[in-house]
Structure formats: C-alpha cells, structure tokens
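Chemist: okay, predicted coordinates and the sequence, questions at the end:
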Amino acid sequence: MWTSERTSFSIDWGFYCDTEAKLSVASSFFFIGACIGLLSSTAIFDRVGRRNGAIFGSVIAASATVVGTWIPSYEGMLAIRIFQGFGQFINFTGVYCWVVEFAPTTLRTSISALVLICWSLGYLLTVLISYLIPVWNYIFLTLGILNFILIAPLLIYPISPRFSLVRGREEEAKRTLEAFSRICNNETSLDTVNLTYTSRVQNYWEQIKDFKKYPTMLKETLLCMITWFVVANLFYGFSFGWGKISDNLYVSYLFAALGKVLAFSLTIPACRVMGRKKAMLFFLVCGILSNFLAMPDVQINDKWTLEFVACLLGSIAISAAFAVIYIYTCELAPTSHRGMVMSLSSSCARVGSFIGTYTSLLYDITDRRVPLGMFAGMTIVCGVAVFFLSDTTDRRVPETPHDVEVLTGNKKYQQVQDEKEML
C-alpha cells in the first residue's frame, strides 16, 4: 500500500501483509542468541573478568553485523541475528558489572542510570544512521564498523579491584587503585598497605555448588530470574504505543528512545527517595494501573485515545523498572558470583523478550483486553517476587556468598557457622 525511497530487507525479501510475522521471528532470533550467549558467559565473567568478557562479546557482535551487509537471504539473516544477540548481551552485561564494581555506594544509582541512558543514546544514534543511509546493507556495515571502533575504550579499562581481590590478585588490585589515585591528583603508594579480602578459587562447578550451600543467595537469584523474565516480557511486549505516536517511522523510534531516556532518568530520584525495593514496587504498580487504564474505550481527540496514553505511561514505568532491576541484582549478587547471577537473570529476561515480541501480536487476533490483562497479571507476579527480596539501599555490595548471608541477616546460617567455629 505504500512505497519508500529507502530499502529494507523486509521489502527486498517480501515480508509484509501475510508474511509480516517473519519480522517478529527475526527479532526473536536475536534474543535466542542473547540467551545462548548469557548462559555461556556464566562461566566467563567470573573466570576471565568482566572486561575480557565484554571485549569478546563486542568482537562477536561487531563481526556479525559487518557480515550481515552481504547476507542474501532471510535464513542467513536469522543466523546473523543469533550472533548479534550472542555478542551484544555478553558485552553489555560485562560492562555493566564492571561499572557497578567501580562505582561508590553513594553514586551507584546515578552511574547505573547513566549507563542505561548512554544505551538509549546509542539507540538514537542507530535511528539517525538509519535515517541518513537509505540502503539497509550499508546501515549494517556502518554500525558494524562503529562497534569495532568502540572496542578501543575496553582495551584500556583496568580490571576491577574487587574482582582482582576475589581472585587473590592483591598486587593487581593495588596497581589499579594507585592508577586511580593518580587520576584524582592524590597519588598514593600501597606498597606498605595490606588489603583485607577473602580470595576464592573461581571454579565453575564450585560456584554452582555454592547455591546449595548458601540458601539466601539461591533464593534471591531465583527471585531475580523471575523478575527479569517478567519485566523483559513487558519491556518488549508493552512498547507498541510508540509506533502509533507518528506516521513517520523515524519519529516514532525517536520518541521511543527519548521515552527510555526519561524512564531511566526517573530511577535516580526514585531510588534516592524510596530505595531500591520500594522504587521497583512503585514502578510495577504504575505498570499495573496503566494496563487497567488502557482497557476502557475512551477517545480523547481525533488521534489520541485513553489506551494510547496509558500504554505510553506503562512503557515508561516498565522501562524504569527494568533499569532498577539491573542495579538491584548487581547489588544483591556477590562479586565472586556477580557475572553468573547477572548472566542467569539476563538469560531469563531474553526468554521473556522472545515471548514479548509475539505477545504484542495478540492485539491483531483478539480483544486488546486479553493481552492487557495478561500483562497486569504478570506484573503482579513480578511485584510479589520483588517483595521477598532484601533491600540493598545504601548497603555495601557483598564480595562472597558468606557476605550475602551476613548482610541479609540470615540467623539460621549464622547459627550454623557459630556452631562450626565452636567445634
């Protein structure tokens, strides 16, 4: 029904009308790759480090994007999407863990939000590149080259001192701290300083066994996995409102990115005033109310309906919840297992993302109240899971599973430990 001076693989390969669902398949294959990558990285981040894992992921994603320039078929594009997802989420998870481990407690909320805001600005840059370049093949090539260039900062990042100490590499941690003291114009020598830490042998199977040995860490990890699954499903399934904000596709994408920036920015005052747990619950409640608000048939004017407004508000609320759960999980997980816990949680989110891309299709085949009711019910389940998590507001991040049990006040665990010490 329409033509464009720009090319896209959906037009080149005839994906419209009855075959439009293939676009959802292409999107969902990205999340399949992301899930595979994150499950693989459970054995990467806590062994080789956050930075090295992030570099590995970035190389995979950038290479797949460049190769995508010359992909001649839909089946080949599905393979490219898998490798893009595989590398991109390994990269992002590694960078995020690295940032949280360097951030001081008082600034962790702001820095975490800033990372996600930068991610949204990268989305804006992608929209701009897509607008300026009319041929989809060259869009892939440009973004792939840009991703290779952006590997450069990762090559000069130091290893997190927290991670170094968990691995027992005290001298490496001291060198990093001394480097930062020089940056702050307060050069300090740590030659005569003995750092207090508990080193661990980061064996993959031993880390798995720790979940049985430390019950609080297991409980919180499982609750985080449930929360991530639901929030990601809502994040990708409840964002359909942005596509209707303008008849121009690029304007719609622009407002979607700005909506994410607004949502991520809101987490800073919300977390400072209410704390991690209450802020998360607040945004989830806003999401539930938005779902119910979108159900009545109310026409505000020629273009705007109550459903449309409610969906935009709900999308912002869920995006904010997504930002909070990132920092919340990072602060709950100990340094020794942070890479594994974040990867497991994020892999559950990718499953939710995969389903979310299809959930939005229910609007075309059933009454809209059905998916809205589903979203509201899932959000309630997510809120219940968050309710049973401990609050990490203004609390130091744990370094080992033992710290998790102590910081959460697990009296039963402490009693067992005391009895062992007496024996």
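Modeler: Yes, it's here.
Chemist: make it CA atoms for all contacts and neighbour counts henceforth
Modeler: Fine.
Chemist: verify the stated contact: residue 43 with residue 342.
Modeler: No - applying C-alpha atoms under 8 Å as the test, residue 43 and residue 342 come out as separate, 11.6 Å apart.
Chemist: tell me which of the two has more neighbours.
Modeler: Between residue 43 and residue 342, counted using other C-alpha atoms under 10 Å, the more crowded position is residue 342 (29 against 19).
Chemist: okay, and the more buried one sits in which element?
Modeler: helix 338-359 (DSSP states H and E).
Chemist: any residues touching that helix, and which ones?
Modeler: Contacts to helix 338-359, defined as C-alpha atoms under 8 Å, 6 or more residues apart in numbering, come from residues 24, 27-29, 31-32, 34-36, 38-39, 41-46, 50, 93-94, 97, 221, 224-226, 228-238, 329-330, 333, 371.
Chemist: buried only: go through the residues you listed for me.
Modeler: The neighbour count (16 or more other C-alpha atoms under 10 Å) marks 27-29, 31-32, 34-36, 38-39, 41-46, 50, 93-94, 97, 221, 224-226, 228-238, 329-330, 333, 371 as buried among these.
Chemist: before we go on, here's another structure to hold up against the first:
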Amino acid sequence: MNFDDILIKLGEFGKYQKLLYFLAVCLPGISCGVYMVISVFLLGVPDHRCALPLIQNDTYAIQSETHRSLIDLYIPNTDPDDDKLEYDRCSYYVYENTSFISPNASRHKEKCSQWVYSEDVFKSTFAKEINLVCDDRYKTSLAKSLFFLGVLLGALGLGILSDAIGRKKTLCLSVIAMMASTIGLAWAPSYPVFVLIRICVGAATSGVFMTGFVIGMELVGPGKRLFAGVVNEIFFAVGLVLLAGVAFALRDWFWIELSLSIPTVVFISFWCILPESPRWLLSKGRIDEAEEILRKAAKVNNVTLPDKLFDDDVMKKPETAALWNLFTSRVLLFRTLIIFFNWMVVSMTYYGLSLNTGNLGGDFYVNFLISGVVEFPAYALCLILLDRWGRKKCHCTSMLLGGIACLCTIFTISFGGKEFQWLTTTLAMIGKLGSAAAFAVIYVFSAELYPTVVRNAGMGASSCCARIGGILAPYVADSGVLIGGQFGQAVPLVIFGGASVLAGLLSLKLPETLDESLPESIDDGIAFGTPEYRKKSLLSLTVEAPCPDIGMTKL
C-alpha cells in the first residue's frame, strides 16, 4: 500500500490525527495569529502634539482653561479638512518677543523634540516610548515590513531545515525561538534591537505555524485535507479575537506582549507529546520508525492494520521538475504569473486591512475585533461552497466582493464624512471578509493547478510572492496616516480594493480544478482545462486533494 491507502485504513481523521492536529496546528495557530498583527498595538502611534515649552507637567488632555489658552498660543491649528486631528503634531510657535506673547505677536514655526500623547486609545506603545513620530514616523512602517521579511526568511530557512532534520526537531527549535524572542521583545531597549527581535519573531512564528501544520496534515487522509486546511485558518482568527480582548483590557504594549508570550512556554512539551512525521521518516528510509508510529495511531483509532504496511517500491523517488519548467510554455507562464500576483495581492490586502484598523475612525478596539470576527463566516463559506461552486468562482467572487467594498469607501469618506463612518467601517470589514476567504481558497486552487512534478516548488514560489505582499502591506496601510485628511483615509482602501479587483478578474483566466484529475507532468499542466485533457482524465479520474506543504498557508 502507498501512504494514502494506509491513512484510509487507519481512519482519515481519526482520534489520533485529531489530537495531533489540535496540538500541532490549532493551538500554535492561535499564537501565530496574535504575533502576525500584534504590531498594531506595539507600534500604534497615539494622537500627539508638541509639548508646551517650559511646562513640566504638560499633558495631551486639557487640564484647565489656562492650559487650553497656552495650547492655543503655542500649538498651530491643523488642516481644517482633517477632522481627525485637533493639533499640529510636529510644530510649535516660537515668539520673537518673549515678554509679550499673544496670538497677534510675531512668531514662527519650529519642529519640536518633545511630545505629549493622548491616552484615549493606548496607555503605552513602543512607538510612544521612543517617539516614532514626525520625521521618524516612517520607522513604524519599516519595522512592520521587516517583520514580514523575517516571515519570509523563516519560511525558506526553516522549510529547508524541516526537510533535512525532521518536522519534530524543527518545530521544537522554532517554538524555543518564538518563546525567547517574544518574551525578550518586551524588554527591547532601542529601535534597532526591537526590529531585530521582531525579525526573529517573524521567522520563528513562520516555523512554528508551518512545521506544525505539516505534521498535522501529513497524517490526514486525502479526503479530509481540504477540511483540515481551512479549519486551521479559523484558529488563526481566534488569535486575532484574543489579541483584541487582551489589548483592550491592558492597553500597555509591555503587558500585552508579555501576557500573550508567556503561555507559549507550554509548547515546549511538544517534544514529549508529538511524534515525528511518518511521511518524513519514510522519505529518509526509516521505515521501522514510521511503522511504529502508524501502529500506535491504529491502536488509538481502534482499527487493525495489515501485517505488511508498505509496498516494496514505497521508497521509489517520484518524478520531479524544476521551478523554471513553469515558464517554458506560454500557457504555464501566463497561469503562473496570475497565481503569483493573486498570492501577493491577497496577502497585501489581508494584512493591510488588519494593520489599517486605526485609520478607519470609530472605536479602535471594536474595529479590530470585528476584523477578526468576520473571518469566521469567511472560512465557513469556503467549507460550504468550495466543493459546490468550484475554486475559481469562490476565489474570484471573494476577491471582487472584498475589492469592490474597499473601493466604495471612497464615496462614503468623500461625501459622507463622520455621519457615514459606520458605513466606511462596514465596507472595510467586508473587504477583510473577502480577503480572508480568498486566502483560504488560493492555496487549494493554486496547488491543484500546479503539476505534481513541480507542485512543491510552485507553492514555495507562491508563498514568497505572498511575503512580498506582506512586506508592502504596512506601507500601504500607513500611507493614509502620512497623507492625512479624508483623502488619506481613503487611499489605503482604494489601493487594496483596486488590486483585489484586478487580481480577481485575472483569476478568471485560470481553469477550474473542481472534479478534475490533477495534472501530473508538465505536459498535463499545459493541457489542463482543455476538452482533450478532460476526455483523458475521465478514463482515470481520481479526485484527491493535494497534500498542503509549507508554502500553502497564510505564513
């Protein structure tokens, strides 16, 4: 028997697999969801203005009428078109004649070096502590982007390590790195150290999520992989909801980071609990160890396996091809570029909308909570519709729904103002729902489009494109803050919406994969979707979902 035949006899998603899936995928998925977007709270920049000169106990909040009059004298008014800001953030007035100070006195603007901050949303953030404002405001976007660079490095480096030394060892090393870096981040003394640790957090988080995901999925039978692949996204969303609650309760970046990092210590127990992946053991010729794990699983699942599990050719190496083979024909080149673009846009939009919460107006924490909650119906719809509508319809609909919703915010922002702020937020959340659903669909869709001989390479390259989207997301999300005003609030949403609509329309050029025999060779990939290929596949149709690998997740 081959490995999938064994899993069918074992029980495609029996008690043993469910336990491993919960421990290796679901629980770490919650923490990974937290760390991927926690920068919203760590690097949040509260409303601020220059500190009043020669005033020791100045605060952002108005203390008295005398305090208000001093602010009016020293702090310039902001652009009247920007109803979100009450004071100039970076300048204050310097008077020529200090013996007589009045609004009519001769004065000029200067940049300040000290600020006071509002505590309405955050009591403390890292950005506030080291004054990442005005000329240094770009550093918040840079720090967020470098985190995603860490995710990219972790996906590449730890993916290779996982294939070399095993899933279990790689997972445990990633857990230790994640635990140490996330806890250590709370004591980061400076911006360079903070950024360096965040890069490590990104790499470790990528390793934990993807390696755990592989361990869980490699023990799930072919008929249950689609279900298990979407369900893991639900626990990622649980992390977002948990983060919203903890951040609302604490409102201090140090305690938010520490309280959500310390529980990861429990993941160290994985070394004692989790087995090595039997698939990986087989690939290394360690057949006895693989069989021991499978028979233990059979005992837990209360099933009996045959005395001889593996065929003599179980170690036969499958045919392989290189990534460049995807660019050797016009058809594959066109499809591959569309897939790459969709991965990049989906990632940019998903993380960009998560990071753009503070620019929407209204209650910051409610907006962030809703942005996490809307993912649950998105994934439920994917589970219901993927095998009914097909991959192409689901993906295109998700992209167009989210993209058009984001584009429509330009009208509610431009013509509605504060009165229609609730509608702007609603449209942005529909955009988040669409991007979350598209993220769940795209890896199934693209994995089924790539020929078997180059599927892993294709998915790895697609994952790299997604990381590029993640690196761009903070800059797009923060562009609205830098521009300011109503136009600034609309810019990120318009960019996300326009890119999503374009990607969704391009995906219509891809063939449907539902109920199609998966392409095996490069020639199959070229012919896939044609009447001739369908005729051929009807003769030997085998509907089997591909086994997701490390490149087929949000991380």
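Modeler: Everything's here; your move. Bear in mind that the values here come from a model prediction, so they are computed numbers and not experimental data.
Chemist: the equivalent of residue 55 of structure 1 over in structure 2: how many residues sit nearby?
Modeler: Applying TM-score structural alignment, one finds that residue 55 of structure 1 aligns to residue 172 in structure 2. Applying other C-alpha under 10 Å, we find 21 residues neighbouring residue 172 of structure 2.
Chemist: got it, and the one 5 residues further on?
Modeler: The criterion is other C-alpha under 10 Å. On that basis, residue 177 of structure 2 has 18 neighbouring residues.
Chemist: hmm, it is touching residue 207, no?
Modeler: No - judged on C-alpha under 8 Å, residue 177 of structure 2 makes no contact with residue 207 at a distance of 9.4 Å.
Chemist: overlap of the contact sets of those two?
Modeler: Counting by C-alpha under 8 Å, 6+ apart, nothing touches both residue 177 of structure 2 and residue 207.
Chemist: packing partners for the longest helix that structure 1 contains?
Modeler: Secondary structure of structure 1 per DSSP state H: the longest helix is helix 249-293. Contact here means 3 or more C-alpha pairs under 8 Å, 6 or more residues apart in numbering; DSSP states H and E; on that basis helix 249-293 of structure 1 packs against helix 108-132, helix 306-332, helix 369-387.
Chemist: neighbouring contacts of the last one?
Modeler: I take that to be helix 369-387 of structure 1. Outside helix 369-387 of structure 1, the residues touching it (C-alpha under 8 Å, 6+ apart) are 223-224, 226-227, 230-231, 234, 238, 277, 280-281, 284-285, 287-289, 291-292, 294-295, 359-360, 362-363.
Chemist: how far does the helix or strand following that helix sit from the chain's center?
Modeler: Sequence-wise, the next helix or strand downstream of helix 369-387 of structure 1 (DSSP H and E) is helix 401-407. Distance of helix 401-407 of structure 1 from the chain centroid (C-alpha atoms, centre = their mean, to the nearest Å) equals 24 Å.
Chemist: just give me the mean distance for helix 401-407 of structure 1 relative to structure 2.
Modeler: Overlaying structure 2 shows helix 401-407 of structure 1 at a mean distance of 8.3 Å from the equivalent residues (mean C-alpha distance after the TM-score superposition for structure 1).
Chemist: buried ones in that helix?
Modeler: 401, 402, 403, 404, 405.
Chemist: can I get those residues in a markdown table including distance to residue 179 of structure 1?
Modeler: Output for the buried residues of helix 401-407 of structure 1, formatted as a markdown table (distance: C-alpha to C-alpha, whole Å):
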| residue | distance to residue 179 of structure 1 |
| --- | --- |
| 401 | 29 |
| 402 | 30 |
| 403 | 28 |
| 404 | 30 |
| 405 | 33 |
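Chemist: out of the residues you listed, who's nearest residue 266 of structure 1?
Modeler: Here the nearest of those to residue 266 of structure 1, counting by C-alpha to C-alpha, is residue 404; it sits at 28.2 Å.
Chemist: on that earlier part again, just the buried ones from the contacts of helix 369-387 of structure 1?
Modeler: 223-224, 226-227, 230-231, 234, 238, 277, 280-281, 284-285, 287-288, 291-292, 294-295, 359-360.
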